[in-house]
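Colleague: kindly return the folded structure for what I paste below:
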Amino acid sequence: MSPIMLLLPVLLPILGGAAMFVLPAQNTKQREVYVQLFTCATSILVAVLLWNRPSGTAVVLDMGNVQLALRLDSLSVVFAAILAVLWPLAVLYSFEYMRHEHGENRFFAFFTMTYGVVLGIAFAANAFTLYLFYELLTLCTLPLVMHEMDGQGRFAGKKYLAYSMSGAALAFISMIFLMQYGSLDFVLGGNLSKILTVGHENTLRIAFVLGFFGFGVKAAIWPLHGWLPSAGVAPTPVTALLHAVAVVNAGVFAILRLTYYSYGTNLLQGTWAQDLVMAFAVITIVYGSAMALRMQHLKRRLAYSTVSNLSYILFGATLMSPGGLAAALCHMVVHSFVKIILFFCAGALLCQTHHKEYIFEYEGLGKRMPITFGVFTFASMALIGIPILPGFASKWAIASHAAMYNNPLAWAGVAALMISALLTGLYQMGVVVPAFFPRKGHQEPDWAVSVTDPGWRMVASLLVLCVLVLALGLGADWLYSVLTRVAAGLV
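Modeller: Below is the predicted model of the structure:
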């Protein structure tokens, strides 16, 4: 198969979403058929490309020193597969959720375009292409964050833009150093010139750190995480998109590229640069979990949970070894599936309770919404890391690999994982237990009498995701063996 075929799943949703501004749908049913058609067609194209992977690079635009180019390598396969599976389910869920909102045509136009942009990040053959689509991702998701266009929405949008642009500036500086001392192409092991880097190693380590924190904005590394909880004012499909599938994973994916495919671990391992980025990942793991426990607003609690879990992935990545990369990818896959379930449950609660947002308001609702809270409980156990479920396997992979290192920071990371697991149990069960076991004498509010589980679209999305998470847990050994081959560049 020709590499130029990689352009199709990138352009199809971008053009399909843009067309909705020119020819808006006449009614809800027409819009839903149109959006799901483009989404499913894109996922099918991705599946075909993953099954029959094209070799070589598709150069879309050659500008001399830089190229707009696409390639499907081992790392691309993982990110693209996550997107291809989760996006159609997110769209199906969104159809029901957005019937309670306004501006549906604008929402679905940007939602569809974002799919193509994130696939552009997944398929990027070099740092320039990744950076270009990374910036487009900010522009496509900004209207989604600001969807309500009220005071909170505008503030969240401005904050998201300020953080993203600041991070992009740091990432751009890092990219310039890559171009000066080597090549922008992604090559497993790094692509810096051995001749040019002699005597400039510390300069390049500084450039790597700038790039790490630049891309770390979208990966919500402390203290650059502030935009993520604020973005929770957006409709729940958007926050699920931000926290589980597209935006945060794009930040993590960019850091993996920067570490393993651009600067290379030979330059970084055992240096102050590795210690610095690992220390911030360890701090963020505990900080995010501790903040989640404090939050009584459900979406903010889940947002801080995301902050913590993203740094599980970054901690694995900062071990700077094939085993660390495999463990990081394992948690990236698991967290994507588990966290989107939790946000979908939060969205179902918002819809069915007429936008009750705080955890104490859900007390006793387990009997009114048994499917929603049953699914939430299942996903919570997966996130905590109960054995058999996939969260246990991914956390075990990170911790066991870190424990092998004769590095106090790596051991501190293992301790942080244990503390975070305890805190995760407390903040997730803090939602589940009151819902199923209200306090003695609890008086059910009048509005709760009419509360039920959501419609079939939301329920179907939740149940399919539960099956997929269970499959990930039962097939954890297979998944980790595949990702080990990915980390070694053998897939």
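Colleague: contacts, neighbours, all on C-alpha from now
Modeller: OK.
Colleague: tell me where this structure has strands.
Modeller: Using DSSP state E, the strands of the chain run over 58-62, 67-70.
Colleague: what are the buried residues along the last one?
Modeller: So that's strand 67-70. Q67, L68, A69, L70 (16 or more other C-alpha atoms under 10 Å).
Colleague: now the second one, please; I'll put the structures next to each other:
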Amino acid sequence: MENIYIIIPILLPILAGALLFFFPIKDRKRRNIAVESLVIVNSAISLGILWAGSKESLILFELYKNVSLLFRIDGLGMLFGTIVSTLWPLATLYAFEYMTHETRENTFFAFYTMTYGVSLGIAYAGNMMTMYLFYELLTLVTIPLVMHTMIPRARRAGRQYAYYSIGGAAFAFTSLIFITVYGEGASFAIGGVMDHTLVDDNILRLIYVMAFLGFGVKAAVFPLHGWLISASVAPTPVTALLHAVAVVKAGVFAVLRLTYYCYGTEILKGSWAQDIVMGIAMFTVVYGSTMAVKEVHFKRRLAYSTISNLSYILMAATLMSPLGMIAAMCHMVAHAIGKICAFFVSGSVMFKTGYHFIPALDGVGHQMKKTFLTFTVSAMSLTGIPLTIGFISKWRIAKAAFAGETLLSYGVVIVLFYAALMAAIYMFTVVIRAFCPEKGKERLIGGDTTDPTWRMLIPLGVFAAAMIVLGVHSGPLLDFLEQVAAGSI
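Modeller: Okay, the predicted model is just below:
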């Protein structure tokens, strides 16, 4: 148990959140200081552990023979853990102001903080058993966040989220059994851990497709995406959490683990299983981006955009190549930053104006200049305009697709261009309405309606700056991702 320190960033937020739930702090200022301090300290510990370069493992306990609760940090875990650890303090700071309009704040921040620890548990997991455990815990701690307002729509959304997630868990559990038996409970390893000589290849491929769909529930693949749209009823800090940082990223992270670290691409590439999962991802990209153009509710439009962008990641991953893996990881980063910024802008607008629908945003940009400036940067990145990280990630997806030299991989390029066009429409429509409304259609909001306070603006400014910095100086990130794909980290 020499490496027990590995689980500190996981347990600390879970225990602190549980304490806040059972022993609420009535004074809002004291509670906010305590929560933010805890999250910042935990992020510092987590980032220190992630980037210390340790390859050591921690077996917390063995369940049965080779089945253990194993924690080990590798390159992919470092990437996901860094995304979570970096974004969470800023998301929490934003939530302090937003939640002043809501009730039961202690309950909200209790589960919000616990979700932080559970998400890091997924990142730090060293084998499928451990990842699956925290993956299911993530469902349990986020259901109360989806249902937070307890209005009828929120309760229905929470139930739908639970039904979808439990169904997906059943599919994923089948794969867990196969990996445990035929992979001997081994820790994740690039190239896969399965012994393909012990079972028919087509059976393994069938189980892989089932697991892809199971983990694909949280990644919102069509037709398992419905819960994500319904969950938009949750408070915006939760919506951003679901759509950008923890839940949906856990879904694509699990698929990357499944594909490159459990099964390996050798048995999957060129098979009917690859065709099926790639086809699902491609269709989801087209469907999500098309529906986003049609949607006029601000948050739901961004939700459909999330559905599309998550399958960008899956589309790249299912190319089953090192270049595909690099592209998938790059878009994980690009989408996490771009989408949390976009959702936080929508939350800021609703917080200040009460407007939920895009036609109501005519001229609002002139009263909330800083807020909509950050949204413009987010729109540029999610569309894939040069000098932003979104351009880098989409370029990498196209590069990986061209290298595939198959009919389906060339189809990925066509889908990519179509979705980019749709993204330009559904994102810049908001920007144009906000800054350049048709004459006579400007919304006369109250004169005191301006940009929100620093607690909302600081996270937005950091996200916007990150999209540009990573876009013009992407070398270190890409070097790291290449090392991850090569298995050297």
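Colleague: give me the TM-score for this pair.
Modeller: Once superposed, chain against chain, the TM-score is 0.98 (TM-score structural alignment, normalised by the length of the second structure); 487 aligned residues with a C-alpha RMSD of 1.2 Å.
Colleague: rewinding a little: got JSON lines for the strands of the first structure, with distance to L83 of the first structure too?
Modeller: Converted to JSON lines, the strands of the first structure look like this (distance: least, C-alpha to C-alpha, whole Å):
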{"stretch": "strand 58-62", "distance to L83 of the first structure": "21"}
{"stretch": "strand 67-70", "distance to L83 of the first structure": "17"}
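Colleague: want to throw the buried residues of strand 67-70 of the first structure into a markdown table with distance to Y405 of the first structure?
Modeller: Output for those, formatted as a markdown table (distance: C-alpha to C-alpha, whole Å):
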| residue | distance to Y405 of the first structure |
| --- | --- |
| Q67 | 39 |
| L68 | 39 |
| A69 | 37 |
| L70 | 36 |
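Colleague: contacts only, for the spatially most central residue of the first structure.
Modeller: By C-alpha atoms, centre = their mean, the first structure has its centre lying nearest to N249, at 3.1 Å. N249 of the first structure makes contacts with A219, M332, as judged by C-alpha atoms under 8 Å, 6 or more residues apart in numbering.
Colleague: could you measure it against H401 of the first structure, distance?
Modeller: Plainly put, N249 of the first structure is 22 Å away from H401 of the first structure if you go by C-alpha to C-alpha, to the nearest Å.
Colleague: same check, this time on F213 of the first structure
Modeller: 24 Å.
Colleague: tell me which of those two has more neighbours.
Modeller: Ranked by neighbour count (other C-alpha atoms under 10 Å), F213 of the first structure and H401 place F213 first, with 25 against 19.
Colleague: the more buried one matches what in the second structure?
Modeller: Counting by TM-score structural alignment, F213 of the first structure lines up with L213 in the second structure.
Colleague: wait, its match touches F171, no?
Modeller: Yes - proximity of L213 of the second structure to F171 meets the contact threshold set by C-alpha atoms under 8 Å, at 7.2 Å.
Colleague: identify the residue spatially nearest to S193 of the first structure, adjacent ones excluded.
Modeller: G182 (4.8 Å; C-alpha to C-alpha, 6 or more residues apart in numbering).
Colleague: quick one: contacts for that neighbour?
Modeller: Contact partners of G182 of the first structure, counting by C-alpha under 8 Å, 6+ apart, are N191, L192, S193, L196.
Colleague: quick one: the nearest residue to S311 of the first structure once chain neighbours are set aside from F376 of the first structure, how far?
Modeller: Leaving out its chain neighbours, the residue that sits closest to S311 of the first structure by C-alpha to C-alpha, 6+ apart is A281, at 5.1 Å. Separation of A281 of the first structure from F376 of the first structure (C-alpha to C-alpha): 27 Å.
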